[in-house]
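Student: What follows is a predicted structure for the sequence shown.
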Amino acid sequence: MAEETGLFIYGIVPSDVEPTPDAAGVGDPPGEVAAIRHGELAALVSEVSLTESIGRPADLTAYQELVDGTAAVAPVLPVRFGTVVTGPDAVADLLEAHHDRFAAALDEFEGRIQYVVHGRYDEPNLIAGVLADNPAAAELADQVRGQPEAATRPQRIRLGEMISQAVELRREAENRQLVDALGPLVVASAPRPPSNELDAANAAFLVERDREEDFVAAVEEYAEQRRELMRTRLLGPLAPYDFVSAHQLVK
């Protein structure tokens, strides 16, 4: 009995984009990446088994590497990870049904790339700063310091709540400062939810390629100014994940 297969869709690109010969897709072994074309568009796809689940960390890495690698040389609309259709006809139908909208979106992202700036607080410095700014929290901290946990449980709970609220307010302010600092150098920005309770800032930025150097320099300056408070990472260049809504492509 023949194995049932489908096509995993990575992204939508202009029709003249060709996958590199060494492009590797998801699956074990990795699928061969191909382009299915219709009009001005193409979809990057690879064949996958419909009987095996796609979702291993290696699959997500393969998806991201392919999409981000494509974005480095051409505009790409990332399709939601895990999107699988029955075959080439289904891909062609998708491209035909949304041809003009996809083409307009690709024009919008021509010459633009995404970066993500992520900052995480240094916990000891963060707590020290919160206590310095909040006398009530500092008093609670003094009350519980060196005392049995069971005997000071209510105070510890209240202290945790106060610190959590203070961190949230600081995070909101830090994200505003980040967007304000980089705003003049970007086309658009998009806030990202915190991935950790110590997250200080997390936002995506759409950057013109001819302004990348200025943008990176501004991020480095921002990070240097805050190096005692947080550790800042710059991720990119990436495909414009945060600026292409999933519902714009495949539901």
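Tutor: Thanks, I have it.

Student: drop to CA atoms for contacts and neighbour counts, all remaining ones
Tutor: Will do.

Student: ok, which stretches of the chain are helices?
Tutor: Remark: helices assigned in the chain by DSSP state H are 57-71, 88-97, 99-109, 123-133, 135-144, 153-182, 212-225.

Student: quick one, the fourth one and helix 135-144 angle?
Tutor: Orientation note: helix 123-133 sits at an angle of 120 degrees relative to helix 135-144 (axes from the mean of the first three to the mean of the last three Cα atoms, to 10 degrees).

Student: same deal with the first one?
Tutor: In terms of direction (the same axes, to 10 degrees), helix 57-71 departs from helix 135-144 by 150 degrees.

Student: tell me how far helix 57-71 is from the chain's mean position?
Tutor: 12 Å (Cα atoms, centre = their mean, to the nearest Å).

Student: before we move on, what about the second one?
Tutor: The chain centroid and the centroid of helix 88-97 are separated by 27 Å under Cα atoms, centre = their mean.

Student: okay, now the one to match up with it:
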Amino acid sequence: MPDDAVYVYAIGDAGLAAALPGIAGVSGAPLRAVGSGALVAVVSSVDTAEFGDEALPRNLEDLGWLADTARAHHTVVDALARRHSVAPVRLATVYLDDANLRTMLDQRAAAFGAVLDRIRGRTEWGVKAFVIPPSADRHAAEQQPSVPSGTGAGRAYLMQRRAARDRAAEARRSAVDAAGQLHEELSRLTVASRHYPPQDPQLTGCRDEMVLNAAYLVDHAGEAAVRGRVERQGAPGLRLELTGPWAPYSFATVEQV
């Protein structure tokens, strides 16, 4: 239809076309395959009134719309990755029609082939590390006591607060060092790694400071080693979150080849 555009989820080998999952994509549209040579793009049709050049930038600023679209996008990519090695495409990647998409596949066939070779038989795992303040200092911060009256009491209070700050600073230094060592060890255990900036507490929903936010490309045979290394982390004051396996979003872009 002339008012339809082509929304792209992921790119894989030609065999992917024969095993598309029976799920709906963005806006409830059915999935289909657009192939060229040895490559196949998994796509669905979307309305240009929602995904066209004028509407898309506006919709991307709508948090509700963005969340729904991202959820549908991830659901499709995750279902594909459970069956095949696929290169996930960035959220809201839209082409005018199938012909334009095939042209892109032809022009970048070698690069996409290299990406698929890079991630075949591998998944992405994420590790986040958070500093846990000493429990007594956390409790004191939550209570927010008033300064006691009297010169001697006030001086003692300030010394206690200074000691609490010193303990928190030392706990943070130890946690940062432990997180750095963990990242180095995981990088040696895995095929590749990506180190991202720490996320804001408003995004994580956790008030503890994040000191490691990393992704790792892992062979299937190496997943147990990664999981075991994270579980063995014994640094006090450091809390770890291990997530995965995921489709290798962090390692599947053409620019990384």
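Tutor: That came in fine, so what should we check first? Small disclaimer: the values here were computed from a predicted structure and weren't measured.

Student: Out of the helices of the first structure, which is the most enclosed?
Tutor: Here the criterion is mean neighbour count by mean count of other Cα atoms under 10 Å, and of the helices of the first structure the winner is helix 57-71, at a mean of 19.

Student: Neighbours of Leu217 of the second structure, how many?
Tutor: Look at Leu217 of the second structure: counted by other Cα atoms under 10 Å, it has 29 neighbours.

Student: Give the full set of residues in contact with it.
Tutor: Listed by Cα atoms under 8 Å, 6 or more residues apart in numbering, the contact set of Leu217 of the second structure reads Ile119, Arg122, Thr123, Glu124, Trp125, Thr190, Val191, Ala192, Ser193, Pro248, Phe251.

Student: Buried among the residues you listed? Make that a PyMOL selection.
Tutor: A single PyMOL command selects the buried members of the contacts of Leu217 of the second structure (16 or more other Cα atoms under 10 Å):
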select buried, resi 119+122+123+124+125+190+192+193+248+251
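
Student: Show me which of the contacts of Leu217 of the second structure is closest to Tyr7 of the second structure.
Tutor: Pro248 (19.5 Å; Cα to Cα).

Student: and that closest one, what is it in contact with?
Tutor: Neighbours of Pro248 of the second structure in contact, by Cα under 8 Å, 6+ apart: Ala87, Pro88, Ile119, Arg122, Thr123, Glu124, Leu217.

Student: Check His247 of the first structure too.
Tutor: Counting by Cα under 8 Å, 6+ apart, there are no residues that His247 of the first structure touches.

Student: how far apart are stretch 171-179 of the first structure and its match in the second structure?
Tutor: Mean deviation of stretch 171-179 of the first structure relative to the second structure after superposition (mean Cα distance after the TM-score superposition for the first structure): 3.1 Å.

Student: What lines up with Gly228 of the second structure in the first structure?
Tutor: Superposed on the first structure with TM-score structural alignment, Gly228 of the second structure falls opposite Ala217.

Student: Apologies, that question was intended for Glu185 of the second structure.
Tutor: Using TM-score structural alignment, the partner of Glu185 of the second structure in the first structure is Ala181.

Student: With Val34 of the second structure instead?
Tutor: Aligned counterpart of Val34 of the second structure in the first structure: Ile36 (TM-score structural alignment).

Student: Return the residues in contact with that match.
Tutor: Ile36 of the first structure is in contact with Ala42, Ala43, Leu44, Val45, Pro88, Val91, Ala92, counting by Cα under 8 Å, 6+ apart.

Student: now the first one: how far from Glu18 of the first structure?
Tutor: Counting by Cα to Cα, to the nearest Å, the separation of Ala42 of the first structure from Glu18 of the first structure is 9 Å.

Student: More neighbours: which of the two?
Tutor: Legend: neighbour count by other Cα under 10 Å for Ala42 of the first structure and Glu18, higher for Ala42 (24 against 15).

Student: returning to that earlier point: quick one, which of the helices of the first structure is nearest to Arg231 of the first structure?
Tutor: Among the helices of the first structure, the nearest to Arg231 of the first structure by Cα to Cα is helix 212-225 (7.4 Å).

Student: So which elements touch that closest one?
Tutor: With contacts defined as 3 or more Cα pairs under 8 Å, 6 or more residues apart in numbering; DSSP states H and E, helix 212-225 of the first structure has these neighbours: helix 153-182, strand 230-238.

Student: wait, which of the ones you listed is closest to Val73 of the first structure?
Tutor: strand 230-238 (10.9 Å).

Student: Have a look at how far, on average, the closest one is from the second structure.
Tutor: So strand 230-238 of the first structure averages 1.7 Å relative to the second structure (mean Cα distance after the TM-score superposition for the first structure).

Student: That strand: how far from the chain's middle?
Tutor: Distance, stretch centre to chain centre, for strand 230-238 of the first structure: 11 Å (Cα atoms, centre = their mean).

Student: Check which residues of it are buried.
Tutor: Along strand 230-238 of the first structure, these residues count as buried under the neighbour rule (16+ other Cα under 10 Å): Met230, Arg231, Thr232, Pro237, Leu238.

Student: show me what contacts the corresponding residue of the second structure for the third one?
Tutor: With TM-score structural alignment as the matching criterion, the partner of Thr232 of the first structure in the second structure is Leu240. Remark: with contacts taken as Cα under 8 Å, 6+ apart, Leu240 of the second structure is in contact with Val127, Lys128, Ala129, Phe130, Val230.

Student: The second one contacts Asn213, correct?
Tutor: It refers to Lys128 of the second structure. Yes: shown here, Lys128 of the second structure and Asn213 form a contact pair, counting by Cα atoms under 8 Å, at 4.6 Å.
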